[in-house]
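Asks: Could you look at this predicted model? Sequence included:
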Amino acid sequence: MPGPSECCLRGFEWDGTPIGKEAKLADNNAYITGSNSKIAIMVIADLFGWNTRLLSDHYAKEADATVYLPDFFGGEVIDSEILAEKGPSAFDLKSWVGRNGPEMRWPEILSHDPPLVNCVSTAHPTWLSKEYIDDIGVPVQIVAPEHDETFTPELKKYANDVIPTKGLPYDYQYFSGVSHAFATRGNPKDVKERRAMVRAKNAQVSWMKEWLHGEAIW
């Protein structure tokens, strides 16, 4: 099984052309899509940065929201074609983490007191800690693959033991047979991975509609 650097730097892109626009959100460039002035979703991307634009378009349309996808990585974009050709060794992950890891970027994201979000959905989280789990205070959804070197079996168990004790709505979605990054960078040519990507997207849209609009999809 590949190590954390390999699992993070592997993947495929969705087909299509983004329909949103680029603008500023605070001091960061951002991709913005959708037109609902009352409902907003912030997408915090993985290390491929704000290339998750097509998925953001899905959220905006299907959850009826304006979606903000900030560039929290200072304009750095990982070239997926070079990675596909040369492999993870073509990218200095350690240096990237030093520039863009939680210690550097979390202050730009944090909104805690008063809470400024109504709900959270996270797919195959990286750098999730027990402290973050302990601090959850809004409805939360976790989309978890079977194989994940970062969201380990220990952390999965801790989340499933602790979060239900908080008296908060909690949705744990388990996807067998797929690995870390499947929800954003699975292989659309692989039937199993594509189905998992679509199922994950549908689950997240349903969760966001439930807690942002009060409309569950049944």
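Replies: Looks like it arrived, so ask away.
Asks: can we go C-alpha only for contacts and neighbour counts from here?
Replies: Noted.
Asks: Now stretch 30-44: buried residues?
Replies: Neighbour counts over stretch 30-44 (16 or more other Cα atoms under 10 Å) mark 30-34, 39-44 as buried.
Asks: Among the residues you listed, which one sits closest to residue 61?
Replies: The closest of the buried residues of stretch 30-44 to residue 61 turns out to be residue 34 (Cα to Cα; 6.7 Å).
Asks: Look up how far residue 57 lies from the closest one.
Replies: Distance from residue 34 to residue 57, counting by Cα to Cα, to the nearest Å: 7 Å.
Asks: Report the set of residues contacting both of those two.
Replies: Residues touching both residue 34 and residue 57 (Cα atoms under 8 Å, 6 or more residues apart in numbering) are 20, 67.
Asks: circling back to that earlier point, show me the buried residues of stretch 30-44 that map onto helices.
Replies: Using DSSP state H, no member of the buried residues of stretch 30-44 falls in helices.
Asks: okay, now the one to match up with it:
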Amino acid sequence: MADEENATRAPESDAQEVSGIPGDTRPDQGAASMGEHCTTDRPTPAGQTPTGEMTKFNDIDVYITKPADYPSSPSKLLLLLTGGTGVHSANNQLQADRYAEEGFLVVMPDQFAGNPAPTTTTASGPAEAHPSIIEQVKLGVANVAKAFTIDMWLARHTPEKVLPLLHSVITSVKEEFADAVANGGGIYAVGYCFGAKYVLLLASDLHKDVAAGQRAPEAQAEEGMVKQGPQIKCGVIAHGTQISAEDMAGAEVPMCVVAVEDDPLFPDHIRNEGLEAMKARKLDYEFRVYDGVPHGFAVLGDYADGGIVEKQGEAFEQMLAWLKEH
């Protein structure tokens, strides 16, 4: 396991703005719900165009991208779960293409059923270095409005809604790409931001009523309720949001965790408690905490800061190596 790195404030810390309402606290999540990077794409790298295609599995939009030599050469099946920007984001599609270039057949489902997160971009120009009191009040009101909008959106995309959708796609994938699933000995999964929580849930031995969306994961199970076992073989998560220590503790497959130091959306105490639970259960896992980067840095997209771009590449290589090793 990699050692944690010493953290410094990210040069583009404005990108780490959170959408939590001031003073609002949530169990295990501090004051944050989602941030700019969960809901707004960075500029798409110049000259790059997605090479995969959109299709539908059980009326669910899915982006599929394949290695150039598939099916002539064997491939492994990778389920990619995005942040709030969703399946139609060019950056997310290009991210999926990068895994396909490395030999994975990638399935990226629309886990939001056609309703990606509302953008949190509101600024029309550069921020004032020392805004006036009136401007500060306006900014505060705008942030509360953004928080309310995001929280309303999150209320429509809970595990009870998302898990049945993902299980439906997985059922179709096992039929459509049985060769790739068999070649990898199961389904691999990677999740960014919002999608990270669901990689952990798919890696857990969930009760069947939870998987079917009939009960929240944290709700009390009825005695004798049947479990269904993990749906993936191996998982990777990057700067997750809305993750609890229990989500991490429930994982039963090899897991790689990419995190950001002092990330209010994935607090250190939640991450450390979850990692301790993994260690106690002797789960095969690794983690790295990246410093000097904003939440969401691992998602493909351009930054003016070359240091962030470099660490974005490092994170991809770390995540890719984990998938290939397992």
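Replies: Yes, it's here. Every value quoted in this text rests on a predicted model; they were computed, and no experiment measured them.
Asks: so how many other residues sit close to the counterpart of residue 97 of structure 2 in structure 1?
Replies: Aligned by TM-score structural alignment, residue 97 of structure 2 pairs with residue 57 of structure 1. Residues contacting residue 57 of structure 1 under the criterion other Cα atoms under 10 Å number 22.
Asks: Counting by contacts, list what the host helix or strand of residue 57 of structure 1 packs against.
Replies: Taking DSSP states H and E as the definition, residue 57 of structure 1 sits inside helix 53-62. The contact analysis (3 or more Cα pairs under 8 Å, 6 or more residues apart in numbering; DSSP states H and E) places helix 53-62 of structure 1 against strand 28-33, strand 66-70, helix 191-208.
Asks: With distance to residue 78 of structure 1 added, can I get these in CSV?
Replies: As requested, those are arranged in CSV below (distance: least, Cα to Cα, whole Å):
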stretch, distance to residue 78 of structure 1
strand 28-33, 16
strand 66-70, 16
helix 191-208, 21
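Asks: if you compare those, which one is most tucked away?
Replies: Ranked by mean neighbour count under mean count of other Cα atoms under 10 Å, those are led by strand 66-70, which reaches a mean of 25.
Asks: how much does that strand stray from structure 2?
Replies: Strand 66-70 of structure 1: mean distance to aligned residues in structure 2 after superposition is 0.5 Å, counting by mean Cα distance after the TM-score superposition for structure 1.
Asks: In three-state terms, label residue 97 of structure 1 for me.
Replies: For residue 97 of structure 1, the assignment made with DSSP: H, G, I helix; E, B strand; the rest coil gives helix.
Asks: which residue lines up with it in structure 2?
Replies: Here residue 97 of structure 1 is matched to residue 154 in structure 2, going by TM-score structural alignment.
Asks: so where is stretch 178-190 of structure 2 in structure 1?
Replies: The aligned range for stretch 178-190 of structure 2 is empty, by TM-score structural alignment.
Asks: distance between the ends of that stretch?
Replies: 19 Å.
Asks: again with stretch 49-58 of structure 1
Replies: First residue to last in stretch 49-58 of structure 1 (Cα to Cα) measures 17 Å.
Asks: Give me the buried positions along it.
Replies: Result for stretch 49-58 of structure 1 [16+ other Cα under 10 Å]: buried residues 49-54, 56-58.
Asks: Residues in contact with that stretch: which ones?
Replies: With contact meaning Cα under 8 Å, 6+ apart, stretch 49-58 of structure 1 is reached by 14, 16-20, 30-31, 33-34, 43, 45, 67-73, 76-78, 184.
Asks: all strands of structure 1, in order?
Replies: Here structure 1 has its strands, by DSSP state E, at 21-25, 28-33, 40-42, 66-70, 120-123, 140-147, 170-179.
Asks: So which elements touch the shortest one?
Replies: If I follow you right, that is strand 40-42 of structure 1. strand 66-70.
Asks: Can you spell out which helices and strands pack onto the strand it packs on?
Replies: Contact here means 3+ Cα pairs under 8 Å, 6+ apart; on that basis strand 66-70 of structure 1 packs against strand 28-33, strand 40-42, helix 53-62.
Asks: Could I get these in JSON lines, plus columns for distance to residue 89 of structure 1?
Replies: Below are these laid out as JSON lines (distance: least, Cα to Cα, whole Å):
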{"stretch": "strand 28-33", "distance to residue 89 of structure 1": "28"}
{"stretch": "strand 40-42", "distance to residue 89 of structure 1": "31"}
{"stretch": "helix 53-62", "distance to residue 89 of structure 1": "26"}
